[in-house]
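> return atomic coordinates for the entry below.
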Amino acid sequence: MKSIKIGDICSENRVVTVPVSTKTKTLVDIFNRNNIQSIVVLKEEQTAGLVMRDKLFYRLGSRFGYNLYMQKNVEAVMDSEPLIIDFEESILKVSKIAMKRPQEKIYDSIIITKNDKYYGILSIKDLLIEVSELKIETAKNANPLTGLPGNLSIESEIKERIRREEKFSVLYLDLDNFKAYNDSYGYRKGDQVINYTAEVLNNCAQKMVTNTFVGHIGGDDFVIITAAEDDQYLAEVIIEEFDRGIRNFFKNKDLLRGYIVCLDRQHQIVNTPLTSISIAIVSNSDRKLKNHLEISDRAAELKKKVKEMPGSNFIKDRRMKTTNGEFELC
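Next up, the predicted model:
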């Protein structure tokens, strides 16, 4: 699914902020004059707390509440531990975090920070609308077998990261000797292996701290887009998890001998190694990448090289820009 930063959809202008010295009476006046649901409390440029309209008026409406709180500072009525999220987090990750809050806080606004300073705020309503629209958009282009985003979403994700001038890597993944597996075990078992691969990629992507996108080009070809500094670690984790579980899809006799006996394209009996995974990594950490086509072309070169290696492996594009503007492989 396309990764959208939470900071891109939060509100900077429609939010009222007040200093910690503000009286509760002032908060009441602000809420009465404005159609807003929350007020952010700041101490200099740092978030000190959050006041939700419904909770404040509920507290003031309790017995002795009005007399008890109206002349006190905002600290007496604010939530000093609101949900605070960094600008760079994906909306999907934030939605999961928000929904795991205690029941009494589940509809409270989310505070967004950038460079450790207050940036803006996001209501749960706006978050859920954005998530719903994103899921609808993704579903339209999803692979029917795995449910993963397809080529249009992959292209859009790459374009967006280039636009943001992010340092990112694209991992192109495909299965080795998958045709032999399909021919020997049948397409139903082949589909199970494809779904297993998608599950492995999703599981590994969710372990990453940075935004990581998983897409399905088609067949046994997949794509992962992640932060440049995480690419090799992610590739290693994927290979480890894939190799550990792929054995469950083979018969014992094939596992014992380490290969499948099948017919090649010339209808000759051949011994084909067990299914493994190959990963080609293209990154803009050392050079500028203009578009998804340039990335795809370079990945195609790398895939040929990595598939020459036995078993599951990955290879990374390490071409560096020289003084004359050309690129050489390091």
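> when you work out contacts or count neighbours from here on, use the C-alpha atoms and nothing else.
Fine.
> tell me which other helices or strands the helix or strand hosting I246 touches.
Taking DSSP states H and E as the criterion, I246 maps to helix 231-246. In terms of contacts (3 or more C-alpha pairs under 8 Å, 6 or more residues apart in numbering; DSSP states H and E), helix 231-246 is packed against strand 168-176, helix 187-206, strand 276-283, strand 313-316.
> and the contacts of whichever helix or strand comes after it?
Moving toward the C-terminus from helix 231-246, the next helix or strand (DSSP H and E) is helix 252-257. For helix 252-257, the external contacting residues (C-alpha atoms under 8 Å, 6 or more residues apart in numbering) are R247, I260, L274.
> what do you get for stretch 293-308?
Residues contacting stretch 293-308 (C-alpha under 8 Å, 6+ apart): 170, 172, 176, 278-282, 289, 313-317.
> now show me the structure for the sequence below, then we'll compare the two:
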Amino acid sequence: MEDIGYGLLDRAMIHQITERWRHGGIGIIVLQLRHVNAASLEAVQLWESQQTRLFWRYRMENDYFFFLNRMKSDRQMKLILDSAITSLKKGLQAAAAESSVDERAKPPFTIGTASASPSGLGRSAETMIYHALRDATLSMLRLRMKEDETELPFGSGQAGARSEWSSSVGIGILAKAIPTFDLHAQVSSLAKLFESNTHVQGAVIVNQGRPVGLVMKEKMHQMLAGQFGLPLYWNRSVEKIMDDDSLVVDASIPVEQVAQLAMARDISRLYDVVTITRNGKLLGAASIRSILECITNLRTEEARTANPLTGLPGNAAIQREMKQRIESRQPFAVIYADLDYFKWYNDCFGFAQGDALIRYTAAVLQDVTGILGGRGDFIGHIGGDDFIILTGSSAEDADKLCRNMIWRFDGGIKSFYNGEDVAHVVDRSGNRIEQNGVSVSLSLVYCDGSEDITTEHISQAAARLKKQAKQLNGSVHVMGEVFEKHLGEGRV
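Just a heads-up that it's a prediction; the model follows:
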């Protein structure tokens, strides 16, 4: 077997992959080990020695990247990858069984894959390689998140029902100290730092306290390792070798948004650290690994406190999200949704049907918000038949949201009566009410961002509006501002 290339994002790697891509395609395996020990390392090395199609590899902490090639006369790349992954899993599972590390709570490893083959669509080899590497990494991360969530009491099946709960957690919480160098410092000084500190992966280049560039150790070593690298750069300023287009984000930007920006970068920057600022000044940096692990932890923690019936975030997440919006001083609207005569429905049709109706209501709110709302809108399940929506929409658009939620809800509620013609309901006092079954009341509180308010103020306003809505028959929405008694009402 040929010697296996070792490195990531260097010229030799790109050349080797491009050649094999043109002659039949490549397959990528991304392996993440939760714990690296002697047994797992030995299993990986043994597996490598058995893979005749493995031509390139790279390790970054606990993440391993393997590249396999396919000749035109070979079987499909999917079959090659499936065979390779099966043997890799077998070896790692055996290693885990021998290890003293308790791996019962979580799988000891996660594997993602992707492939790229000449498609004749006019895309360059570099583009295909980049997308394949990104897809393999993302598939591994999705599987990792799914594996983590299987420990939860209601499993991972609710994941698709959840909103983007990490939207209120800023990237600033991940900022770690990183070496800094002045714009005019010499490359030799930076090289000496990297040589004496093996754990330092990069340095931020600053000018008057503001980050203006980034130098990653691996890239600098590649640059200096060339034929004329040392004489050309050793005594030059770091400005000559820094990346002046690195990813720099403010500490307030949500972690998930930063992850999306980072994974959308060019392949040559995919694993560069992210520089974090506050008010334009350097705060620190975060590695891609720490960002992705943070997302996993956030989702797992939020899922633990989510409503088990709908999978929507519960009160802790609701309070945090509302406080974040209040502190932003940006206008937003709060919609409280409450079912009318839900107790009557449970008594008549049973709790199982009642649960189905709760899930239906959650789906209506999510569907309408997903279509008409904004990207950062939040949906929470307060408990029972009470829900909340936080949206950055204008008062007019929030009003439109409410009207469409009512239209969608009323359009499907009849299917929950098992074919019965419902002409009246019974309230909690036993009084007969002439109404065609369950309805939904929406309280719309608009916050313009100009006043000092608290979550208690919003709750009090919502309670006032809810009382007004409950006095009306059928599905309705009532709109008002935090400190106003009543601006208007709408009915559908």
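> about what we covered before: export the helices and strands packed on helix 231-246 of structure 1 to JSON lines and tack on distance to V237 of structure 1?
JSON lines is the format used below for these (distance: least, C-alpha to C-alpha, whole Å):
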{"stretch": "strand 168-176", "distance to V237 of structure 1": "13"}
{"stretch": "helix 187-206", "distance to V237 of structure 1": "7"}
{"stretch": "strand 276-283", "distance to V237 of structure 1": "12"}
{"stretch": "strand 313-316", "distance to V237 of structure 1": "11"}
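> switch the ones you listed over to TSV; also include distance to I4 of structure 1 and mean neighbour count.
Below are those laid out as TSV (distance: least, C-alpha to C-alpha, whole Å; neighbours: other C-alpha atoms under 10 Å):
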stretch	distance to I4 of structure 1	mean neighbour count
strand 168-176	15	24
helix 187-206	15	18
strand 276-283	20	25
strand 313-316	26	20
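> so which of those gets nearest I110 of structure 1?
helix 187-206 (21.7 Å; C-alpha to C-alpha).
> which other helices and strands contact the next helix-or-strand element following that closest one?
As assigned by DSSP H and E, the chain's next helix or strand after helix 187-206 of structure 1 is strand 213-218. Packing partners of strand 213-218 of structure 1 (3+ C-alpha pairs under 8 Å, 6+ apart): helix 151-163, helix 187-206, strand 221-227.
> on that earlier part again, list only buried entries from the contacts of helix 252-257 of structure 1.
Taking 16 or more other C-alpha atoms under 10 Å as the criterion, what is buried in the contacts of helix 252-257 of structure 1 is I260, L274.
> in stretch 248-255 of structure 2, what counts as buried?
Within stretch 248-255 of structure 2, the residues scored as buried using 16+ other C-alpha under 10 Å are V248, V249, D250, A251, S252, I253, P254, V255.
> equivalent analysis for stretch 292-308 of structure 1, please.
Within stretch 292-308 of structure 1, the residues that count as buried by 16+ other C-alpha under 10 Å are H292, I295, A299, L302, K303, V306, K307.
> out of the helices and strands packed on helix 231-246 of structure 1, which gets nearest to F57 of structure 1?
helix 187-206 (39.8 Å).
> what's the angle from the closest one to helix 231-246?
140 degrees (axes from the mean of the first three to the mean of the last three C-alpha atoms, to 10 degrees).
> so which residues make contact with helix 187-206 of structure 1?
145-146, 148, 178, 181-182, 212-214, 219-220, 224, 234, 237-238, 241-242, 246, 249.
> repeat the analysis, applying 7 Å as the threshold.
For helix 187-206 of structure 1, contacts defined as C-alpha atoms under 7 Å, 6 or more residues apart in numbering pick out T146, Y181, N182, T212, V214, D220, V237, I238, E241, F242.
> what about D245 of structure 2, neighbour count?
10 (other C-alpha atoms under 10 Å).
> check the mean deviation of the helix holding I246 of structure 1 from structure 2.
Superposed on structure 2, helix 231-246 of structure 1 shows a mean distance to its aligned partners of 4.7 Å (mean C-alpha distance after the TM-score superposition for structure 1).
> how many degrees apart are that helix and strand 168-176 in direction?
30 degrees.
> what are the buried residues along helix 231-246 of structure 1?
Of the residues in helix 231-246 of structure 1, D231, Q232, L234, A235, E236, V237, I238, I239, F242, I246 count as buried by neighbour count, 16+ other C-alpha under 10 Å.
> can I get those in JSON lines including distance to D126 of structure 1?
JSON lines is the format used below for the buried residues of helix 231-246 of structure 1 (distance: C-alpha to C-alpha, whole Å):
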{"residue": "D231", "distance to D126 of structure 1": "32"}
{"residue": "Q232", "distance to D126 of structure 1": "36"}
{"residue": "L234", "distance to D126 of structure 1": "32"}
{"residue": "A235", "distance to D126 of structure 1": "35"}
{"residue": "E236", "distance to D126 of structure 1": "37"}
{"residue": "V237", "distance to D126 of structure 1": "35"}
{"residue": "I238", "distance to D126 of structure 1": "34"}
{"residue": "I239", "distance to D126 of structure 1": "38"}
{"residue": "F242", "distance to D126 of structure 1": "38"}
{"residue": "I246", "distance to D126 of structure 1": "41"}
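> identify the residues contacting the counterpart of G202 of structure 2 in structure 1.
With TM-score structural alignment as the criterion, the equivalent of G202 of structure 2 in structure 1 is S38. By C-alpha under 7 Å, 6+ apart, S38 of structure 1 lies in contact with V51, M52, R53, S109.
> what about structure 2, which of the residues you listed hold up?
Conservation of the contacts of S38 of structure 1 in structure 2, assessed by both residues aligned by TM-score structural alignment, their matches' C-alpha atoms under 7 Å: retained contacts are V51, M52, R53.
> the first one -> structure 2?
The alignment partner of V51 of structure 1 in structure 2, by TM-score structural alignment, is V215.
> would you mind confirming that that match makes contact with K240?
No - counting by C-alpha atoms under 7 Å, V215 of structure 2 stays clear of K240, with 10.4 Å between them.
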